[in-house]
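# All I have is the shape, not the residue letters:
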């Protein structure tokens, strides 16, 4: 028979996504520390969802390398693993290069302006030493390109591996001197290439931006 149109299916999807996003962000920003046990009952109470969305979220987090589950025992936040981070960097860089190549002929002037504004906030946040705000602005800038690229496989790949890199960045940037490695100049090069509609130059700039991490 046809798949029934059910309101509960939509609700469950939203709850699953909410649970995943809350847990992902808490691991990335250090609220949930490496080695911390994640107990389903406590997570249900904290996030306000049932067991099923929690379990689905934990499965996604395990695929991203943020938690490890030992069947019948426990789920814990994994320590940062340099090898996994190093493996993820070229994958994420390649996906952003592809996004830039796909987006170059599509970006509107309004989208380019959003990128410029985000880069200004990025530079200002770094000058203030506000790493959280800098990374948030960085996300806004690159999300414009990903949105314009409109490629579901690309987006899914980035969703899996980007949190691992963000977590490593935040850990590294606890040292204020480390923020000097970030530069809005690479963003400017990317934006200029996209504004010119130069897909190859934009891809090279995007690749350089992420490989610089």
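Received, thanks. Keep in mind the model is a prediction, meaning the values are calculated, not measured.
# from here on, contacts and neighbour counts on C-alpha atoms
Fine.
# who touches the residue most central in space within the chain in this structure?
Centroid-nearest residue in the chain, with CA atoms, centre = their mean: residue 162, separated by 4.1 Å. For residue 162, the contact set (CA atoms under 8 Å, 6 or more residues apart in numbering) comprises 88, 92.
# ok, and here's another one to check against it:
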């Protein structure tokens, strides 16, 4: 992690600490001290404490008063539960958005899927997951439901944390094709096919999680 500018300190601290947890830089079970994190980020302790409180709400850290704060272990049941919620929210977003997409939306999704495929070919998992998020964000934005977006943002990091450790190349290649199908359905205004494809995208991930042992 690198120091951040003094703009929106709480939000920047939140994003950087969350990214460090999702990437594994802050490993499952690692003890977290707000003063040490603040020094590493070049911040005061206050925005870091606020960020850690938000991350506790998201289930990425756990705090015991007067004791310690640590990165939560990876518990597959909890990750699966989060993935089920994320799938449902994306299904709802697509049901609302698929009939409303613009030509610019379709172009943005196609470009994101191209970056996703290129990142997979380069074995660049962080870039692949970022491109995947960008693609689905188009539909979240077009949906316009703040509660749906907030729920996706709340639970997706738990899923991504596991994917960063155990992402299968075969799953990624399948996702490229499913993304193409989703984009085509949205371009055609075929809401039902768009929703069905979204379900397949997330069900494939859930199936992969079902085959993964717990990691603590």
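Done, it's in. Since we're looking at a predicted model, the values are computed, not measured.
# thinking again about what came up before, which residue in the second structure lines up with the residue nearest to the centre of the first structure?
Using TM-score structural alignment, the equivalent of residue 162 of the first structure in the second structure is residue 156.
# again with residue 93 of the first structure
Residue pairing (TM-score structural alignment): residue 93 of the first structure is matched to residue 87 of the second structure.
# Please name the nearest non-neighbouring residue to that match.
residue 202 (5.6 Å; CA to CA, 6 or more residues apart in numbering).
# counterpart of the one you found in the first structure?
Using TM-score structural alignment, residue 202 of the second structure sits opposite residue 210 in the first structure.
# Go ahead and list the helix or strand containing that match.
Assessed by DSSP states H and E, residue 210 of the first structure sits inside helix 199-211.
# What's the average distance for that helix when superposed on the second structure?
Following the fit onto the second structure, the mean deviation recorded for helix 199-211 of the first structure is 1.4 Å by mean CA distance after the TM-score superposition for the first structure.
# buried residues in that helix?
With burial defined by 16 or more other CA atoms under 10 Å, the residues of helix 199-211 of the first structure counted as buried are 199, 200, 201, 202, 203, 204, 205, 206, 207, 208, 209, 210.
# so how far is that helix from its chain's centroid?
18 Å (CA atoms, centre = their mean, to the nearest Å).
# can you pull out the helices in the second structure?
Residue ranges of the helices in the second structure, as given by DSSP state H, are 9-23, 34-41, 45-57, 76-97, 103-121, 125-143, 146-166, 169-188, 191-210.
# Take those and lay them out in a markdown table including distance to residue 65 of the second structure.
What follows is the helices of the second structure, written out as a markdown table (distance: least, CA to CA, whole Å):
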| stretch | distance to residue 65 of the second structure |
| --- | --- |
| helix 9-23 | 20 |
| helix 34-41 | 13 |
| helix 45-57 | 12 |
| helix 76-97 | 23 |
| helix 103-121 | 42 |
| helix 125-143 | 34 |
| helix 146-166 | 23 |
| helix 169-188 | 41 |
| helix 191-210 | 33 |
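# nearest to residue 70 of the second structure, of those helices?
Relative to residue 70 of the second structure, the nearest member of the helices of the second structure by CA to CA is helix 45-57, separated by 9.5 Å.
# That closest one vs the first structure, average distance?
Looks like 1.5 Å for helix 45-57 of the second structure (mean CA distance after the TM-score superposition for the first structure).
# tell me the contacts of the match of residue 202 of the second structure?
Contacts of residue 210 of the first structure (CA under 8 Å, 6+ apart): 89, 92, 93, 96.
# Any of the residues you listed buried? List them.
The buried subset of the contacts of residue 210 of the first structure (16+ other CA under 10 Å) comprises 89, 92, 93, 96.
# Can you lay out these as a markdown table showing distance to residue 105 of the first structure?
Shown next, in a markdown table, are these (distance: CA to CA, whole Å):
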| residue | distance to residue 105 of the first structure |
| --- | --- |
| 89 | 26 |
| 92 | 21 |
| 93 | 20 |
| 96 | 15 |
